[in-house]
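Colleague: Quick one, structure for this:
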Amino acid sequence: MARISAASDANGDLEKLGSVIRGRRKAINLSQEAMADAAGIDRSHAGKIERGERNLTLLNLLRIAQALGCRPSDLLTESGL
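Modeller: Predicted structure coming up:
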């Protein structure tokens, strides 16, 4: 099984997911730093996730969803994944 990295994400799935995360975060007027703190991840890592530069782990997806007050499936569905 091939490993998917941000560099090999030909479909732009990471960017789609990151865009949805950014949109949700802004919709609830949460700064990137506040979301990262609530999710227990580094702010710069959160920025890379939002730009689709990092392949986030399931655990980080769960943490981000909790920080945004939604379900991980909501983020994935809205991303078209």
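Colleague: drop to CA atoms for contacts and neighbour counts, all remaining ones
Modeller: OK.
Colleague: so what's G40 up against?
Modeller: When contacts are counted by Cα atoms under 8 Å, 6 or more residues apart in numbering, G40 touches R63.
Colleague: ok, now how distant is it from I21?
Modeller: 15 Å (Cα to Cα, to the nearest Å).
Colleague: again, but for A67
Modeller: Taking Cα to Cα, one finds A67 at 10 Å from I21.
Colleague: Which one of these two is surrounded by more residues?
Modeller: I21 (24 against 19; other Cα atoms under 10 Å).
Colleague: Next, the second sequence, to be compared with the first:
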Amino acid sequence: MKTRIQELRKQHKLSQEELALAVGVTRQTITSLEVEKYTASLVLAYKIAKYFDLTIEDVFDFSELEEI
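Modeller: This next block holds a predicted model:
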């Protein structure tokens, strides 16, 4: 699943570590999300979206799931 996490993080001048601490995960989790090796849980997706004051759909691309 594609995300805008890296783009949003850079726009807000945040390191992976800073974002990870803000949403309660490890830096490695943020890295895995950014390179699409990990799919966020609904709770984590909500926390990330809320942190950036966006909706989940603004951060995560669900278009691949619509084909199912």
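Colleague: residue in the first structure matching A49 of the second structure?
Modeller: Aligned counterpart of A49 of the second structure in the first structure: A65 (TM-score structural alignment).
Colleague: So which elements touch the helix or strand where its match lies?
Modeller: Taking DSSP states H and E as the criterion, the element that holds A65 of the first structure is helix 58-68. On a contact count with 3 or more Cα pairs under 8 Å, 6 or more residues apart in numbering; DSSP states H and E, helix 58-68 of the first structure meets helix 32-39, helix 72-78.
Colleague: ok, average deviation of that helix from the second structure?
Modeller: Helix 58-68 of the first structure, aligned to the second structure and superposed, deviates on average by 1.2 Å (mean Cα distance after the TM-score superposition for the first structure).
Colleague: Please name every helix or strand in contact with the top helix by length along the first structure.
Modeller: Longest helix in the first structure, counting residues (DSSP state H): helix 13-27. With contacts taken as 3+ Cα pairs under 8 Å, 6+ apart, helix 13-27 of the first structure sits against helix 43-50, helix 72-78.
Colleague: what about those helices, which gets the closest to R25 of the first structure?
Modeller: helix 43-50 (10.0 Å; Cα to Cα).
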